[in-house]
Structure formats: structure tokens, C-alpha cells
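Trainee: coordinates only, sequence not included:
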């Protein structure tokens, strides 16, 4: 397991934070993008982009990278295009 993966898995529910899938209210630790159901609905390429641009601690200090924000927008656009 990578250091990044270990970090994410060790993070708990430190504050109210729901899955980023539109309409999903499932609470997930802030270090996670979303619930497992919606995470795995994303294509592997998008999940890889999220993972590559995520920096441990960005959810704590509220400063995701520009690259992460761009990927997050790309993911939301992909979701909106789904039937």
C-alpha cells in the first residue's frame, strides 16, 4: 500500500462531508471523493485522475491543487452526460 493510500484509509469522519455524486447524501470521510458505489461508477480513467491529483491533507487545509479542481469539474461534467 502506498503512503497516500494508507493516509486516506486512516482518515475518519472528522466533519460532515458527503459523496460528491450529485444527489448522494451518504457521508464519507473528507479524504474520500465519494461513497464506494459512486466511486466505482466512475470510469477507471477518471478515478485515476482524481487519485493522481489528490494531495493528502488538502481536505484539512482546504487547498486542493488547480489540477485536482480541474479533474473534479471534468468528473462532474461526465456525470451530467450520463443517461
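Mentor: Done, it's in. Nothing here was measured: the structure is a model prediction, and the numbers come from that model. Numbers count the residues shown, from 1 in each chain.
Trainee: could you use CA atoms for every contact and neighbour count after this?
Mentor: Noted.
Trainee: next SSE downstream of whichever strand or helix holds residue 5?
Mentor: Take DSSP states H and E as the rule and residue 5 turns out to sit in helix 3-10. Downstream of helix 3-10, the first helix or strand assigned by DSSP H and E is helix 36-39.
Trainee: please compare the first structure with the one that follows:
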């Protein structure tokens, strides 16, 4: 393997990593939007009792916090 092919492979790997990170960021944003929607729906769901509703919302909010943390980490790495 010569120097130019090593350099080319490194550039290709870097480009792939950037593309992969962008795709992951987009996916996390979609998941965050979906969870925010679930929280809104849970808040307006009158078929659940208050305790069940609260548990559902807390679970969604915990997941949302994790996703937002992952998103922040990825965004700080990509900038």
C-alpha cells in the first residue's frame, strides 16, 4: 500500500464518519420529536388515571433526557 492510497483511505473514513454522525443526529432529532408528541398525547389522554398518566410521562421524559444528552454529545463532536 502506498502513501497516496493510505491518505485516500483516511479521507474516505473521515467522510464516512461525518456522514454517519449526521445521520445519527437526524435520527436522534426524529426520536426526540416522537417522544415530545407522546408526552403531549399522554397529557391529553383522559382514559388513563392520574397515576398511570404521570408514570407514562415520567418514563417518556427520562427517555427524552437521554436522547437530548446523546444529541448534545454528538453535536459537540461534529462541530
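Mentor: Nice, I can see it. As the structure is a prediction and not an experimental result, all values here were calculated from the model.
Trainee: superposed, what's their TM-score?
Mentor: Overlay of the two chains. TM-score (TM-score structural alignment, normalised by the length of the second structure): 0.38; 37 aligned residues with a CA RMSD of 2.4 Å.
Trainee: ok, back up a step: in the helix holding residue 5 of the first structure, what counts as buried?
Mentor: residue 8 (16 or more other CA atoms under 10 Å).
Trainee: equivalent analysis for stretch 23-31 of the second structure, please.
Mentor: Buried-residue list, stretch 23-31 of the second structure, by 16+ other CA under 10 Å: 25, 28, 31.
Trainee: counting only helices, which of these make the cut?
Mentor: 25, 28, 31 (DSSP state H).
Trainee: hang on, the first one packs against residue 73?
Mentor: No - using CA atoms under 8 Å, residue 25 of the second structure is not in contact with residue 73; the gap is 9.9 Å.
Trainee: follow-up on the earlier one: now render the ones in helices among the buried residues of stretch 23-31 of the second structure as JSON lines, adding distance to residue 60 of the second structure.
Mentor: Shown next, in JSON lines, are those (distance: CA to CA, whole Å):
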{"residue": "25", "distance to residue 60 of the second structure": "19"}
{"residue": "28", "distance to residue 60 of the second structure": "14"}
{"residue": "31", "distance to residue 60 of the second structure": "11"}
